[in-house]
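>>> return atomic coordinates for the entry below.
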Amino acid sequence: MPARKAFALRLDPAVHAAVERLAATELRSANAQIEVLLREALKERGIEVRPTAPPRRGRPPADTAGD
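Down below sits the predicted model:
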């Protein structure tokens, strides 16, 4: 998984409680719910945020240059 940017976010306790309630109804963590809400707000304002490409899995290809 790509590295995530971590930072402190100060919220009004009432806003945090509302986010937690919404997250619970949508089976998400509060953190994931905040990201969903931010993406929706950006999209509504015409700002496209493309998801980061997932990391490649498995073994790297064999190096045949040394043969």
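>>> C-alpha only now, for contacts and for neighbours.
OK.
>>> could you check how far the helix or strand where residue 40 lies is from the centre of its chain?
For residue 40, the element it lies in under DSSP states H and E is helix 30-44. Centroid displacement of helix 30-44 relative to its chain, using C-alpha atoms, centre = their mean, to the nearest Å, is 9 Å.
>>> let's see this one next to it:
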Amino acid sequence: MPSKKPFALRLNEDMMKAVEKWAADEFRSTNGQIEYLIHEALKKAGRLPKKKD
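Have a look, this model is predicted:
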């Protein structure tokens, strides 16, 4: 599994509350929800790195 790189993310309060609620609705942590959303956006855009075999 690739290592994770920490970074700060600034969101306005309303957006953060919406992400937190969405995460709770899907039984994920807020961080897990943000990772999921970014992953799905990268996949949809065809920008995920190729997997090494």
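>>> just checking, what packs against the helix holding residue 40 of the first structure?
Where contact means 3 or more C-alpha pairs under 8 Å, 6 or more residues apart in numbering; DSSP states H and E, helix 30-44 of the first structure is packed against helix 13-25.
>>> which outside residues touch the helix it packs on?
The contact list for helix 13-25 of the first structure (C-alpha atoms under 8 Å, 6 or more residues apart in numbering) reads 29, 30, 32, 33, 34.
>>> check the mean deviation of the helix holding residue 40 of the first structure from the second structure.
Compared with the second structure after fitting, helix 30-44 of the first structure deviates on average by 0.5 Å (mean C-alpha distance after the TM-score superposition for the first structure).
>>> which stretch of the second structure lines up against that helix?
Using TM-score structural alignment, helix 30-44 of the first structure corresponds to residues 30-44 of the second structure.
>>> buried stuff in the helix holding residue 40 of the first structure?
Of the residues in helix 30-44 of the first structure, 30, 33, 34, 39 count as buried by neighbour count, 16 or more other C-alpha atoms under 10 Å.
>>> next: stretch 43-53 of the second structure.
Buried, per 16+ other C-alpha under 10 Å, within stretch 43-53 of the second structure: nothing.
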